[in-house]
Every structure is written in structure tokens, then in C-alpha cells.
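In: Sharing a model that was predicted from the sequence below.
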Amino acid sequence: MTTAVVTGTGVIAPNGLGTEAFWAATLNGRDTIEPIDGYDSSAFDCRLAGQVRDFDAARHLPSRLIPQTDRMTQFALAAADWALTDSAIDTEGMSRLDLGVVTAAGAGGFDFGQRELQNLWGEGPDHVSAYMSFAWFYAVNTGQISIRHDLRGPAGVLVAEQAGGIDAIAGARRAIRNGSAMMLTGGMESSLCPYGMAARNAGGRLSTRKDPGRAYLPFDPDASGQVPGEGGAILVLEDEDRARERAAEVYGEIVGYGTAFDPPPSSGRPDNLGRAIHNALSDAQLTPADVDVVFADADGSPERDRAEVSALTAVFGPGGVPVTAPKTMIGRLCSGGAPLDVVLALLAVRDGVIPPTTKVTTDYDIDIVRDEPRPFTGSTALVLARGHNGFNSALIVRGRRKDSP
């Protein structure tokens, strides 16, 4: 069966622009959860976020694209460019029908939408941009990336909140297995504007604490909810044989995927994260003993943290596998969070070190990699993501060390 490998990554995160900057900041435990400072956030219960700094769209994109696009799409376009450059793939001469893109989005272009709604009510309908017709839409990142790089093959968008980024990568893997030569995939988010934060606050899942160091504490006895962030990652996936033919540098392969939907909350039945993990293991033809590290979903609410711990201990046993959640440094990025964790998992294998979970103590019987990076000799990582309203997704990746062929 065709093996889908990762040959390029592009990252935009609150603690780093570009893959290596993000990796270095994560290993150093750089915390970027801070008070929102782009506007007066005093009306909101949650006033903290992981904010991307120093991203100037004009430095990375043609000027004609900037008035057409929301901040999240500008992120996605830049990250896609970086991922393609990183992969060193030359698509000239390749059939455009063999090149595609699948991304995920949980919110859409909230910043663009807010601006145009303000124009509508403040200035009138003649002041609303024609680009509003698509700039707000969940699928816009897929569309803009495909246009920019003339990708005419399989295309799609997944909307499953935090789980969507994993589902998108799995969709791209499926396209590679079906014969596509190259796929761009991942997730990107930016909904920290007042319009976006109003929606997030209404969901009731955000921490209302004012201290950035105590607001987002997954698996901690003092957990009180989550803090949002912005950013994400775009990956280049290729068929392994094609990648070898062009002597591409390979980060690793996508070896297993599983998903499962939770029953209604009123049913009294448990959630299905454990089933998603088992489905991924079955798809990869692996056992729990083959998994060397878990990148946790790390919701930050006591109830959902307990459920995740229950699933992990049921599959791996108490303390049976190292668990980490570097997102404590940057917040939960909705569909962009899991692709970032996939990048971290591949880099953990490449460099032989697990990135840490910061600020957290725990009394759960799981082996959390706390405060400092941990030396690592494994090759296989499980990445988990759960979306609001019942989405559970699990992805297994096998990384390549620097000196491996």
C-alpha cells in the first residue's frame, strides 16, 4: 500500500514563525499566553490568548491578495509557501490534477467578517467588500492555496473544531493512497477579534482567570478551562516512492488514523476517544506497546481531562507512555492545533527529544513530560484531538531521525 510521507512543513504559531523557530521556542518553554492587546477586551470574561506576533502579510504575500483575504488565510498562504519551499518539490511538468489540497477550519474568517459588518452598519452596503462573499468561509484557505499554486487535484475542507486538523491530514493521506502525487494539508485559525471572542466566550469553555500562568492548566487539579490561540501548520504530503526518487528529505510518515463520534451527553454513555485510538492502532497495524509518546488533546476542563486520562490509561495502562501537551504555551488553536502537534511529533523523533508541558502539575496517573524537554529514543507518536460536540480523532506518525536513510 502507498505510504504517505511528510516532506515539508510551514508553521505559524504564537511562539514562532517558521518550523525551526517554533521548535526552538517550544523546547525552551516559551510561554506566549498574554492579555489580548489589539483592542479593549474588558467586556469579555476571557481576556487572554496566544497571539501571533510580528507577522506582516505584506512581507510574505503579493499585495493583490491582502485585501481579498482574512488574517487566517494570510497565515495559511504563507505557511503553504514555506512548506513547499521546505519540501524542495518542483511541480513544473507535473499534472496539476495530481496535486491537491485539504485543509481544516473551525471558525472561518472572523476578522474579515467583523470589519465588513462594521462597514455595513456604519457606512452602508456600498462599503462592503465583494471579497466578503468568500473571505469568511471555512473553505477559503483550501481555495486560495489551490489557486495560488495551481493545484487542480483533490480538494476539500474539514470542519470539526479541534479535531479537524487531524481529519484534514487523513484526507490528504487518502488522496496520496489514491494516486495523487502531492497534497498540501493542515489547519489554520485566527479568530481573536471581538467578533470571534464573543462567539468563543458564549461557548462557556474558556478560562476566566486573569493570570496568564494559571489560566490554561490541562490535567492540573487547578484546571479551569482553556485559552484560545491563533495559527497552525501546513504540511506537504507525498507518496514515499516519489519522494525517494527525488531524494527528498523526509520528516516521517502517516501510519494510522482513527476517528469516533461521542454519544449524546444525555445518554450516560462514555465518550469514544478510546475507540478512536484503537481505530488508529488498527489502521497502523500496531499495538499500544508500539507507541512511544502521546501528544494529548489537553482540553483544560476537569471533566474532559478526566475523560482523556481514562482513555489513555485504558489503552496504555497507568503511566504507560510519556504524554505531553506543548499547547500549554500557546493555547488551543482549534483546527490549527493538531497539525502543530504533528510537526512537533516529527521533530521530537528527528532530534531525539520530547517537548515539555509547561506550568502544569498533576495527580493523574499519567507520565506527563513536565517543564523540561525529555530525551527520546522512540520513533512513533500518537496525536489526539477532540472537537466540541463529539469529534474524536487520532493520528499515528512515525518520524525519521536525522541520520536515518
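Out: Done, it's in.

In: contacts, neighbours, all on C-alpha from now
Out: Noted.

In: Name the next helix or strand downstream of the host helix or strand of Gln144, please.
Out: Gln144 is part of helix 140-148, with elements assigned from DSSP states H and E. Later in the chain than helix 140-148, the nearest helix or strand by DSSP H and E is strand 155-158.

In: same for the helix holding Gln144, what does it pack against?
Out: If you count contacts as 3 or more CA pairs under 8 Å, 6 or more residues apart in numbering; DSSP states H and E, helix 140-148 packs onto helix 71-87, strand 99-104, strand 155-158.

In: what angle do the second one and helix 71-87 make?
Out: Strand 99-104 runs at 140 degrees relative to helix 71-87, counting by axes from the mean of the first three to the mean of the last three CA atoms, to 10 degrees.

In: just to revisit the earlier point, show me what the helix holding Gln144 is in contact with.
Out: With contact meaning CA atoms under 8 Å, 6 or more residues apart in numbering, helix 140-148 is reached by 72-73, 76-77, 80, 100-103, 108, 134, 151-152, 155-157.

In: could you pull out the helices for the stretch 101-250 of the chain?
Out: For the stretch 101-250 of the chain, the helices defined by DSSP state H, counting those that start in this stretch cover 110-123, 132-135, 140-148, 164-177, 194-202, 212-215, 240-245.

In: Show me what the fourth one packs onto, helices and strands only.
Out: Under the contact criterion of 3+ CA pairs under 8 Å, 6+ apart, the helices and strands touching helix 164-177 comprise strand 4-13, strand 99-104, strand 155-158, strand 182-189, strand 231-239, helix 337-351, strand 391-399.

In: Reformat these as TSV; add distance to Ala385 and mean neighbour count.
Out: As requested, the helices and strands packed on helix 164-177 are exported to TSV (distance: least, CA to CA, whole Å; neighbours: other CA atoms under 10 Å):
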stretch	distance to Ala385	mean neighbour count
strand 4-13	17	28
strand 99-104	13	30
strand 155-158	14	21
strand 182-189	13	33
strand 231-239	14	31
helix 337-351	6	27
strand 391-399	5	27
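
In: Which residue ranges of the stretch 301-405 of the chain form helices?
Out: Here the stretch 301-405 of the chain has its helices, by DSSP H, counting those that start in this stretch, at 302-316, 337-351.

In: okay, pairing it with this:
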Amino acid sequence: MESVASDSQLLAKINDRCAVIGVVGLGYVGLPLAVEKAKAGYEVIGFDIQPGRVDMVNEGINYIGDVVDNDLVSMVESGRFRATVDYAEISRVDAVMICVPTPLDNYQQPDTSYVEASTTEITKYLHAGMLVVLESTTYPGTTEEVVRPIIEQSGLIIGKDVFLAFSPERVDPGNKVFRTKNTPKVVGGVTPECTKIAAQMYRHVLDGEVFEVSTPSVAEMEKILENTFRNINIALANEMAILCYKMGIDVWEVIEAAKTKPYGFMAFYPGPGLGGHCIPIDPFYLTWKAREYNYHTRLIELAGEINHYMPQFVIERLMKILNRYGKAVNQARICILGVAYKKDIDDYRESPVLEIIHELESYGADLQIHDPHIDTFSYKGKKYATLPWSQEMIQKADLVLITTDHTQFDKEAIATYARVIFDTRNALKDVPTIYADYEKL
């Protein structure tokens, strides 16, 4: 009877918006989620191991592009949202979302150490009638094989005393239409009661549909499927770009023509490689897990090889372009436009541009790097500072390399004043006249 009271009381708190909600990890996933929960009327406590982030949140200073500055300020000033480094405050929480990184290690294997550490800290202060939801993208089985055993060390019974579910984050940085609030949510609990409680919480916070699945593993696998689908189709677009280049065909025109078919085709575009925390990494969770079942994910790994080759392909093309003018990469002045892995964001995690910069520097190139969203960045232990926009930077470059299609770029000026342009994003497609020697990927 005590367990029935636990779940009914928790549901009542969720429905009445009396539940205190914790969010562990205040990064690209956690901070937007925490703000939305506070906006929905809940008291929210954010947890992060970085004191700097905690201080910024408590001062109402936003550091995530998908969060509206005024929303953060409003929620902090109202007292509905605050942050802390003290996990002891988990004892006040009725529901907690884990939104911590799940990177790959040096051997391309999943690193669940952040998930394990967070769960261990939560378990120290776990109490009956509490919901725990893992949102970090990971391999199928993580919730029940990694998180569940740690929670069960508390002696509380999952599905009766406490409730555990997985609900994958679906964050698309820079997307102007779909954000945390209106993106559909998938929820899979360890027991049906776990699913019901977690789904009910999200329904009170989000406008998007909440779709319930039978187990955490289904929810974990569907997230991997989403990103593997994109990984493979981008690899196809990249391979088409390589072949079209060799055949003297404009791959961008090919894709536009294919888009005219109203069924059976979805457009994906080539580029200098894959970036972000999800698409280049998530499929390898599945590749790693598949080995446990004596299965080799050949298509996924081949797609990874093609996408991984694209920065090198860009450099090879760039060398050939410079060679036409009798120039070596060594001492060539190259203006790189864009560090972020996609347009109009400040996120450079896993950006293929980083590898391009590193390689060109190793060849002795004189690089001028500009990104309107990024002032400084680091790669392989070296710190870089980007330059402010200037017409002179474009005019003096031996070659302008467009690696990100930021809206803020003065594309008319690039097309007018650059001498040689290598456009890896088809960024100048709408510029009527290009005076430079112009090549697209």
C-alpha cells in the first residue's frame, strides 16, 4: 500500500505543479529543459559540477543559444529556477532528469562515467516517491544495465518505491521551428507505472506529443536510429559529392532536381564533414553494443568512414585549387569562414572545421578565421581567437574557404571582393553575381 501511496502522491504533485524538479547537467540539453519546466510552474533546481555555470544561471546570464535570455532571467528572479553544485539538495526533489555528456573514449567506446557518477550522487539522497529520468543519449540497455543497479543499491524498489525511465533528448541547436517546448517526446519506463509517471510530467511541461514506448531500451534504440538515419544519409550525400566532382557534375543541382519528386526522396546535403555531439558519435554506441551480439554494423561503420574522410577531401580540393595559381598551401593566406558545425549557432563540438584548421596549419598555411558566433575556441590543446569581419580580410586572402553557412556573412561582399572561393556549403547559391574563381564542394 505504501508504494501505491508513493506513485499516487507523486502524480498528484506533478498534476498540481507542486513537484520540485531537478535537472542534472546544465548544458545544451539540461538548461533549456530546466527553463521550460520552470516556465510550466514547477520549482526547478539545476545541478552542475561547473561552479561557473551555476553562478551564471543564478545571475540570470544565459550561455545557451536555444534559451531565450528573458526567460532565464524571469525564472531566476521569480525564484522558480536556481542552480547549485550541492547534490544534497536532491533530497528536496520529487523528479530528476539526468542530462550529462555521454562521449566516446579514445577507443570509440561509450563513456558512461558521467551518467554513473550522476546516478551515484542522486542515489545518496534518493527517497521514496521519486522519479529519475535519463535523457543522455546512449546505447540500448544503459538505463537498465547501468543506472538501475546503482539506484537499487538504495534498497528502494523500482516501480513501487521509486520510478525510473529513459526519455531521449531531441535538441537541434539553431532550429527556429522545433525547440525543447514543441518537439515530440518519447518515454520508456522500467515498468508501466514508471512510464505513466514520466510521461505525465512531460505532458505538463511540453506542447509536443508525448509518445510512450514499452521499455527504456526501445526509447534508447529509437534515438540511435534517428541519428544513424541522418548519419547514413549525409554519408550518401557526401559520397555523391565526391563522385559528382570527379564526373564534373554539380551535386547541389542534382539534389535540387531530386527534391522535385514528391515521394520516396528526402534531401540531405554534403559538407566538410559531420559535427555536433550527436550524429558523429551516437551511431558508434550501437556499433559497440552490436559486438555483444556478435554482429558487425557494416553500413553504419562505412558511413562513418565516408563522413570522417570529408575534411581531408576538402583539403585535397583546396590544394588543387591553389595549385592552379602556382601556390603551395605553405604560406598561402587562407580565410576560413565558419568554425561552428552548422549555421547560426555557437556550437563547435566535433566540428569538422577544427580538423581542417589543424591540418592546414600543419602544412604552414597562414589562416585568418572568422565566425560571428565564436570569439575563441580550442582544439588539441591549442587556443584560437577568431577575427572580426573585414572586407580587407577577404580581399587579401589567396583563397576564401566557406565552411559554415552563417546567415550573418556578407555574401555579396564575399562574392565581390574574394579572388578565389571554395564553398563547401553552397552558401553563395542565392548571390546573383560571383566575380571570384568559384568552386563548390
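Out: Thanks, I have the structure now. Since the structure is predicted, the reported quantities are computational estimates derived from the model, not experimental observations.

In: Got a TM-score for the two of them?
Out: Once the chains are laid over each other, their TM-score by TM-score structural alignment, normalised by the length of structure 1 reads 0.28; 194 aligned residues with a CA RMSD of 7.1 Å.

In: and Leu236 of structure 2, what does it touch?
Out: By CA under 8 Å, 6+ apart, the residues touching Leu236 of structure 2 are Ala303.

In: Could you identify the helix or strand that succeeds whichever strand or helix holds it?
Out: Taking DSSP H and E as the criterion, Leu236 of structure 2 maps to helix 216-247. Next helix or strand after helix 216-247 of structure 2 toward the C-terminus (DSSP H and E): helix 251-258.

In: Go through that following helix and flag the buried ones.
Out: Burial within helix 251-258 of structure 2, assessed by neighbour count using 16 or more other CA atoms under 10 Å, is assigned to Val251, Trp252, Ile255.

In: Against which helices or strands is that helix packed?
Out: Checking 3+ CA pairs under 8 Å, 6+ apart, helix 251-258 of structure 2 ends up next to helix 216-247.

In: residues of the helix it packs on that come out buried?
Out: 216-224, 227-228, 231-242, 244.

In: ok, now stretch 353-360 of structure 2?
Out: For stretch 353-360 of structure 2, by 16+ other CA under 10 Å, it's Val353, Leu354, Glu355, Ile356, Ile357, Leu360.

In: could you dump the residues you listed to a markdown table with secondary structure and distance to Tyr438 of structure 2?
Out: Putting those into a markdown table (DSSP: H, G, I helix; E, B strand; the rest coil; distance: CA to CA, whole Å) gives the following:
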| residue | secondary structure | distance to Tyr438 of structure 2 |
| --- | --- | --- |
| Val353 | helix | 20 |
| Leu354 | helix | 23 |
| Glu355 | helix | 23 |
| Ile356 | helix | 19 |
| Ile357 | helix | 21 |
| Leu360 | helix | 20 |
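
In: Can you tell me which of the residues you listed is nearest Ala83 of structure 2?
Out: Of all the buried residues of stretch 353-360 of structure 2, Leu354 has the smallest distance to Ala83 of structure 2: 32.1 Å, by CA to CA.

In: That closest one reaches Tyr379, doesn't it?
Out: Yes: contact criterion CA atoms under 8 Å: Leu354 of structure 2 and Tyr379 qualify, at 6.6 Å.

In: if we can go back for a sec, to Ser310 of structure 1, which of the helices and strands packed on helix 164-177 of structure 1 lies closest?
Out: Closest approach to Ser310 of structure 1 among these (CA to CA): strand 391-399, 14.2 Å.

In: tilt between the closest one and helix 337-351?
Out: Angle of strand 391-399 of structure 1 versus helix 337-351, following the same axes, to 10 degrees, is 20 degrees.

In: Which other helices and strands does strand 391-399 of structure 1 contact?
Out: So strand 391-399 of structure 1, by 3+ CA pairs under 8 Å, 6+ apart, packs with helix 164-177, strand 252-261, helix 273-284, helix 337-351, strand 380-387.

In: okay, the angle between the longest one and strand 252-261?
Out: Inter-element angle recorded for helix 337-351 of structure 1 and strand 252-261: 150 degrees (by the same axes, to 10 degrees).

In: try the first one
Out: Between the direction of helix 164-177 of structure 1 and that of strand 252-261, the angle (the same axes, to 10 degrees) works out to 120 degrees.

In: Buried residues, helix 164-177 of structure 1. List them.
Out: Within helix 164-177 of structure 1, the residues that qualify as buried are 164-177, counting by 16+ other CA under 10 Å.

In: Which residue ranges of the stretch 301-441 of structure 2 form strands?
Out: Counting by DSSP state E, counting those that start in this stretch, the stretch 301-441 of structure 2 has strands at residues 333-337, 366-370, 376-379, 382-385, 399-402, 420-423, 437-440.

In: nearest to Arg53 of structure 2, of those?
Out: strand 376-379 (17.6 Å).

In: how about the closest one: buried residues?
Out: Neighbour counts over strand 376-379 of structure 2 (16+ other CA under 10 Å) mark Phe377 as buried.

In: Which strands or helices does it pack on?
Out: Secondary-structure packing of strand 376-379 of structure 2 (3+ CA pairs under 8 Å, 6+ apart): strand 382-385.

In: Give me the buried positions along the strand it packs on.
Out: For strand 382-385 of structure 2, the neighbour count (16+ other CA under 10 Å) marks no residue as buried.

In: Against which helices or strands is that strand packed?
Out: strand 376-379.

In: quick one: Ala57 of structure 1 from Ile368 of structure 1, how far?
Out: Distance of Ala57 of structure 1 to Ile368 of structure 1, given as CA to CA, to the nearest Å: 37 Å.

In: Show me which of those two is the more surrounded one.
Out: The neighbour comparison of Ala57 of structure 1 against Ile368 (other CA atoms under 10 Å) goes to Ile368, with 22 against 16.
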